[in-house]
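Colleague: Here is my input; please provide its structure:
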Amino acid sequence: MLVNSATRRTDERHQRIMTAQLDAPVLDSDRLEEFAGKVAGDQAAAYNAVLVYLGDRLGIWRSLATLGTTTVAQLAEHAGVAPRYLQEWLAAQAANGYVTYNAAGDTFHLSPEAASCLAEEESPTAMMSGFELIAAVWAASDKLANIYTTGEGLGWHEHDPRLFTAVARFYGTMYRNSMLSEWFSAVDGLIEQLETGIRVLDVGCGLGVATILLAEAFPNSTFVGFDYHEDSVRQAAAAATEAGVSDRVEFLVGDATSYDGTYDLVLFFDAVHDFGDPVGALAHTRSVLAAGGRVVAIEPYAEDTLEANLANPIAPVFYVGSSALCVPHSISDGGAAFGAQAGPARLVQAFRDAGFTSAKVATSTMTNLVIEARA
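Modeller: Okay, here's the model as predicted:
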């Protein structure tokens, strides 16, 4: 009896396996090879991202840019890195196309173009902050696994501290290159007002990079930066002192509905889509605007549908950042969870729902939407 039962169970298991095999899709070998190659390439890039980040953290890229062409021993001495580790690191960068190797001289070379991306912080093509940001997101992977299971949120302040400096560096490049020449110049009369002198509020100011740049550019205006993350506010205040603009810049701690005062201009730099209650936050903003005042919000470029967004070559990084940072923070803050690819229609509607009678996209660039709203 027991033997018959065991035999029957074995037969049933074999039948299930055969059925599953019959139902399995037939794989296209060419497409399989193509996709497996993509995954392998992505894995290599992700693996090397750790080493690229170490190159930034340890100053290796800057040393390479200074030396140009170098031996392992020369670079090790200049950068203060152990030669054996550096030998393997350089081999990895050569294999991944970040440096070139000359076998005749046993030397490595960093091109000027690569240096502009990897070693020059003030370069308009500086990209090292992205690797620091990757390190911060990896550090939060256990927390992300937890919230993806529970549906809870993950606040900005709960992330690895590298997130704050990485984001400041990342957006600092954009602010220096786009804030005045592309974004503000598209808003009628804004630069002229700032030159004359107005009172400005930057909500969600982070480390204060944009606020300080504006204070340097427009000495007749005064600025207040507001952020709920206390350590960021502390660092922003120190940076303002170092930049020599603390006489016209103040940084305060608080959330998106706790500030007061009266302002001619309220700014949001990549912040509206992160709020748990964007409409409530914007309604509070409307209450502090002076007569004739306005709001300018910089948001990631997006279309209004997923299908259209997927045609944007920058969408992969926007969606990844949104999945790891923007949506988790918004859920922790109340849950609207617009995401970094909310799109102009949804963003403009949030302003209108908050009571702004005039809200529009003033301009768009390859990477950003600029929204202007008036009460």
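
Colleague: going forward, measure contacts and count neighbours with C-alpha atoms only.
Modeller: Fine.

Colleague: ok, which stretches of the stretch 201-350 of the chain are strands?
Modeller: 222-227, 249-253, 263-269, 289-300 (DSSP state E, counting those that start in this stretch).

Colleague: and for comparison, fold this next one:
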Amino acid sequence: MATTDESASDFSTRVTQQLVGGIAGMGVAIGMETGLFEMMIAMGESKKTSQEIADLANMKERYVREWLGCMAAANIVNFDPTEGTFWLPSHRSNIMDLKALAMTAPVLQGGFFQVADCFRKDGPRGVAYGKYPKFDELMAMTQGVFFQDHLIQEFIPSMPHLHQQLQNGIVVLDIGCCEGVSTTTMAKEFPKSHFHGLDLSQPALATARDTASAMGLSNVEFVHADISLMPPDWTDKFDYLFMNFVLHDLAYTAKALQDMYRVLKPGGTLSVVETTAHGKLKDNLAVPDRDSVVVDYMYSLMNCMPTSLYHEGGAGLGSMWGRENVRVALEEAEFQVISMTDVPSESGLHFMCQKATNA
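Modeller: Here you go, the predicted model:
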């Protein structure tokens, strides 16, 4: 609705709906985090009281009852007032597909008051990454569908030369691998290649190592290191570098790109996936899906930007720094940007780059 067509009452109603939706979303997230939704899906459409549901879930009835009240009021769970019973209609059993989106607000909330303090001129520079509990898990959920259903099925085959190299056997670095979903997915598909996953989060790397061990993978290893200070003996080591929604988070982006250039072999390939955002707000507001723009700006404000600025001299680029600026940064680091293509399954933009053979 255009501003000129909107009354004060219209505005208040619209924003109230958004705010109430956000509060209801916290209830949805609680149902996912506790496992209540999964249990109610398993119940089918059998109607049960709050006590029966609590007993099945091995939970306290008083908490379950209050949650059910919220979910019934939000028209997510159905309620029979005559029998005092609740159930989740079968057509709503796909609610778990929305888990990554539902968990976004609670996870970002971890740094809420610290980010608010950063606005003050005399406030802190930024917020420590550790202020966001379960952020690694959120990233694994958010990007997991792409890694499991599209990375080796569509993304890598879109680069035929690299695809053949991976089948023959090369050395790969997954930069900012988080819990290693992307690394282990590629390692399983290409057993002749060797994969290194690099991240700064020790808990995420521990999960990645456990996953690789459970999968019986012998061609993957995980390294705790700063992207801008990778091991000296990695110079010209890797044939392929993969980085998915990480570049904008870095405190020292230019330095990291220089080190990425150093560790990539001459003639090697670099894949950088970033948001589809432009550098100018007017271009971002022109897209038909305004909801995704809202989410991306909030991710940027609440996590990407403050965790970068937390470090002295941090760039604080944020996830909305823009495709135009991404390309400039890559070219300034002497990478040749071969192509920029959409990644529809992840709402991202793939910058495929190469390091000159004579570098």
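
Colleague: How close are the two chains, by TM-score?
Modeller: Remark: TM-score between the superposed chains equals 0.87 [TM-score structural alignment, normalised by the length of the second structure]; 340 aligned residues with a C-alpha RMSD of 2.3 Å.

Colleague: Need the three-state assignment for Glu372 of the first structure.
Modeller: strand (DSSP: H, G, I helix; E, B strand; the rest coil).

Colleague: before we move on, the earlier item: okay if I get the strands of the stretch 201-350 of the first structure as CSV plus mean neighbour count and distance to Gln15 of the first structure?
Modeller: Shown next, in CSV, are these (neighbours: other C-alpha atoms under 10 Å; distance: least, C-alpha to C-alpha, whole Å):
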stretch, mean neighbour count, distance to Gln15 of the first structure
strand 222-227, 24, 62
strand 249-253, 22, 65
strand 263-269, 22, 60
strand 289-300, 20, 53
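
Colleague: Pro316 of the first structure is nearest to which of those strands?
Modeller: strand 289-300 (12.3 Å; C-alpha to C-alpha).

Colleague: in the superposition, what's the average offset of that closest one relative to the second structure?
Modeller: Here the mean offset of strand 289-300 of the first structure against the second structure after fitting is 1.3 Å, by mean C-alpha distance after the TM-score superposition for the first structure.

Colleague: In the second structure, what range does that strand match?
Modeller: Matched against the second structure by TM-score structural alignment, strand 289-300 of the first structure falls on residues 264-275.

Colleague: Now the counterpart of Gln114 of the second structure in the first structure: closest residue in space that isn't a chain neighbour?
Modeller: Here Gln114 of the second structure is matched to Lys143 in the first structure, going by TM-score structural alignment. Using C-alpha to C-alpha, 6 or more residues apart in numbering and skipping the chain neighbours, the partner closest in space to Lys143 of the first structure is Leu154 (7.7 Å).

Colleague: does that neighbour sit in a helix, a strand or a coil?
Modeller: coil.

Colleague: My guess is it contacts Ile147. True?
Modeller: Yes - between Leu154 of the first structure and Ile147 there is a contact under C-alpha atoms under 8 Å: 7.2 Å.

Colleague: Spell out which residues are contacts of both of the two.
Modeller: Pro328 (C-alpha atoms under 8 Å, 6 or more residues apart in numbering).

Colleague: In the stretch 251-375 of the first structure, what residue spans correspond to helices?
Modeller: 278-287, 306-309, 315-321, 327-332, 344-353 (DSSP state H, counting those that start in this stretch).

Colleague: Please produce a markdown table containing those, extended by distance to Trp183 of the first structure.
Modeller: Conversion of these to a markdown table gives the following (distance: least, C-alpha to C-alpha, whole Å):
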| stretch | distance to Trp183 of the first structure |
| --- | --- |
| helix 278-287 | 20 |
| helix 306-309 | 21 |
| helix 315-321 | 19 |
| helix 327-332 | 25 |
| helix 344-353 | 15 |
